[in-house]
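1. Have a look at this prediction, sequence included:
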Amino acid sequence: MTTEIPTPDDEAPAPGMIKADLLTGLVFIILGVAIFYASWTMDRLEVRRIHPMTIPGLVPGMLSLSLTLCGVILSVRSLRQKAESGWQQLQGALLSGAAGRALVVMGLALLYTLVLIGNMPFWAATGLFVFAFILVFECWLAEPRRPLLTSGLWALGLAIATSGIVTLVFERAFLVRLP
């Protein structure tokens, strides 16, 4: 009995996904450069004699450089792979289940950051986000779908624990006032 060992060609991504990676890498590069510019132009607070290593734009600037680097790596990798008829298959990659789940994650993250944070206490916003995230991905987008009652109880427990722990860590360990 012989078993075939997969070759690198068997595991190669679909041409549409290669082009999707290229577009995603370019978006990461643009986003990273824009965030770096915004963090560079933030007030440095020298007038208040703030230490240069604690300037408000330092962490966003470092994260933006990391995002830009990841975008460059993703773009270069996708350019080096063969993707015949990749642009024609791009639509299929963008309409796939994985792309839909990624859009749901982005939507939930935007809802959390732009709507919930600032309009309710941080702990409540975080708990609601974790609860909704678990229910969406276990009861709505999972294959097979899990029962609502057991997932709801699990999500409630994790939401309470996560919001409590995150709030305590930021307020007590990092001394950050949360909204």
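-> That came through, no problem. Numbering: from 1, shown residues only.
2. Only C-alpha atoms from now on, for both contacts and neighbour counts.
-> Will do.
3. quick one: the helices in the protein?
-> Assignment of helices within the chain using DSSP state H yields the ranges 15-40, 58-80, 86-94, 97-110, 122-135, 148-168.
4. Any chance of TSV for those, columns mean neighbour count?
-> Output for these, formatted as TSV (neighbours: other C-alpha atoms under 10 Å):
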stretch	mean neighbour count
helix 15-40	20
helix 58-80	18
helix 86-94	16
helix 97-110	13
helix 122-135	20
helix 148-168	16
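5. Might one say that Gln88 is in contact with Gly16?
-> Yes: taking contacts as C-alpha atoms under 8 Å, Gln88 lies within contact range of Gly16: 7.2 Å.
6. quick one: the closest residue in space to Leu74 that isn't next to it in sequence from Ala93, how far?
-> Distances taken as C-alpha to C-alpha, 6 or more residues apart in numbering put Gly25 closest to Leu74, at 5.2 Å, once the chain neighbours are dropped. According to C-alpha to C-alpha, to the nearest Å, Gly25 and Ala93 sit 15 Å apart.
7. residues touching the residue lying closest to Leu156 once chain neighbours are set aside, list them.
-> For Leu156, ignoring the flanking residues on the chain, the nearest one in space by C-alpha to C-alpha, 6+ apart is Phe131 at 5.9 Å. By C-alpha atoms under 8 Å, 6 or more residues apart in numbering, the contact set of Phe131 is Gly152, Ala155, Leu156, Leu158, Ala159.
8. which one of the residues you listed sits closest to Pro60?
-> Nearest to Pro60 out of the contacts of Phe131 is Ala159 (C-alpha to C-alpha; 26.8 Å).
9. Tell me how far the closest one lies from Ser151.
-> Note on Ala159: its distance to Ser151, by C-alpha to C-alpha, is 12 Å.
10. another one to put next to it:
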Amino acid sequence: MILFAVGVAMLIGGYTMDRLEIRQIHPASIPGLVPMILGLAMMLCSVLLFLSARALHIAAQSQLAKTVGPSTASQFDEALNQTDDPITSNRDLFFAASYSVIYALALVGSLPFAQATAIYIAVFYTHFTWKRDGSASDHVKRIAFGIGFGIMGAYAIASLFEYGFLVRLP
């Protein structure tokens, strides 16, 4: 709900920004366009996250009902909490934070923007979709998809900035 509220605030804030039409600048180049797009994207992601968590909650509840039978809410919460792994969650949070800082401080600037972003996306995707019990062919497919996804995403982002927003990238 907090992410959705922040998205709404970004959308409203971007919409209410001053326009540059007074200075004979094209109306489509409004300064609030990027915050509005990011606000909409954040709202969409928060809804998808909510629906995913709800589906996981329902699946866990039905699985518990099959194995244990009818249960109380406290029994369900206890069983659901046993499936969460706080160590993995904290490790993933630390990875995301530290890798994002490394990207911003070390990769961008030492490599061209598109290459640095391709590496960032590929490693980030591969880390969060990796399955420890997967087969070797599954790992190779996942890495190959991560590299392809990183290259396509990075060059799409770089093209958007260079040609859409007319920003020179390092």
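-> Perfect, I can see it now. All values reported here derive from a predicted model rather than from experimental measurement.
11. now what about the TM-score between them?
-> Scored by TM-score structural alignment, normalised by the length of the second structure, the superposition of the two chains gives a TM-score of 0.50; 149 aligned residues with a C-alpha RMSD of 5.1 Å.
12. Hmm, Leu69 and the residue nearest to Leu74 of the first structure touching each other?
-> No: the pair Gly25 of the first structure and Leu69 fails to qualify as a contact (C-alpha under 8 Å) at a distance of 9.3 Å.
13. residues contacting Ser163 of the first structure?
-> Residues counted as contacts of Ser163 of the first structure (C-alpha under 8 Å, 6+ apart) are Trp123, Ala124, Thr126, Gly127.
14. so who does the residue nearest to the spatial centre of the second structure touch?
-> Nearest to the geometric centre of the second structure sits Cys45, at 7.8 Å (C-alpha atoms, centre = their mean). For Cys45 of the second structure, no contacting residues are found, by C-alpha under 8 Å, 6+ apart.
15. can you give me the offset of whichever strand or helix holds it from its chain's centre?
-> Element membership of Cys45 of the second structure [criterion: DSSP states H and E] is helix 33-68. What separates the centre of helix 33-68 of the second structure from the centre of its chain is 13 Å, taken as C-alpha atoms, centre = their mean, to the nearest Å.
16. What of stretch 66-79 of the second structure?
-> In terms of C-alpha atoms, centre = their mean, the centre of stretch 66-79 of the second structure is found 32 Å from the chain centre.
17. list the buried ones in that stretch?
-> For stretch 66-79 of the second structure, the neighbour count (16 or more other C-alpha atoms under 10 Å) marks Phe76 as buried.
18. Please enumerate the helices of the second structure.
-> Assignment of helices within the second structure using DSSP H yields the ranges 2-15, 33-68, 73-83, 86-102, 108-110, 113-129, 136-159.
19. Name the residues of the longest one that are buried.
-> Going by neighbour count (16+ other C-alpha under 10 Å), the buried part of helix 33-68 of the second structure is Pro35, Met36, Leu38, Gly39, Leu40, Met42, Met43, Ser46, Ala60, Gln61, Leu64.
20. With the last one instead?
-> If you call a residue buried by 16+ other C-alpha under 10 Å, then helix 136-159 of the second structure has these buried ones: 139, 142-143, 146-147, 149-151, 153-155, 157-159.
21. can I get these in JSON lines with distance to Phe113 of the second structure?
-> As requested, the buried residues of helix 136-159 of the second structure are exported to JSON lines (distance: C-alpha to C-alpha, whole Å):
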{"residue": "His139", "distance to Phe113 of the second structure": "27"}
{"residue": "Arg142", "distance to Phe113 of the second structure": "24"}
{"residue": "Ile143", "distance to Phe113 of the second structure": "21"}
{"residue": "Gly146", "distance to Phe113 of the second structure": "18"}
{"residue": "Ile147", "distance to Phe113 of the second structure": "16"}
{"residue": "Phe149", "distance to Phe113 of the second structure": "16"}
{"residue": "Gly150", "distance to Phe113 of the second structure": "12"}
{"residue": "Ile151", "distance to Phe113 of the second structure": "12"}
{"residue": "Gly153", "distance to Phe113 of the second structure": "12"}
{"residue": "Ala154", "distance to Phe113 of the second structure": "8"}
{"residue": "Tyr155", "distance to Phe113 of the second structure": "9"}
{"residue": "Ile157", "distance to Phe113 of the second structure": "10"}
{"residue": "Ala158", "distance to Phe113 of the second structure": "7"}
{"residue": "Ser159", "distance to Phe113 of the second structure": "11"}
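22. which one of those is nearest Val6 of the second structure?
-> Relative to Val6 of the second structure, and with distances defined as C-alpha to C-alpha, the nearest of those is Ile157, at 23.0 Å.
23. what about the closest one, distance to Gly146 of the second structure?
-> Ile157 of the second structure is 16 Å from Gly146 of the second structure, where distance means C-alpha to C-alpha.
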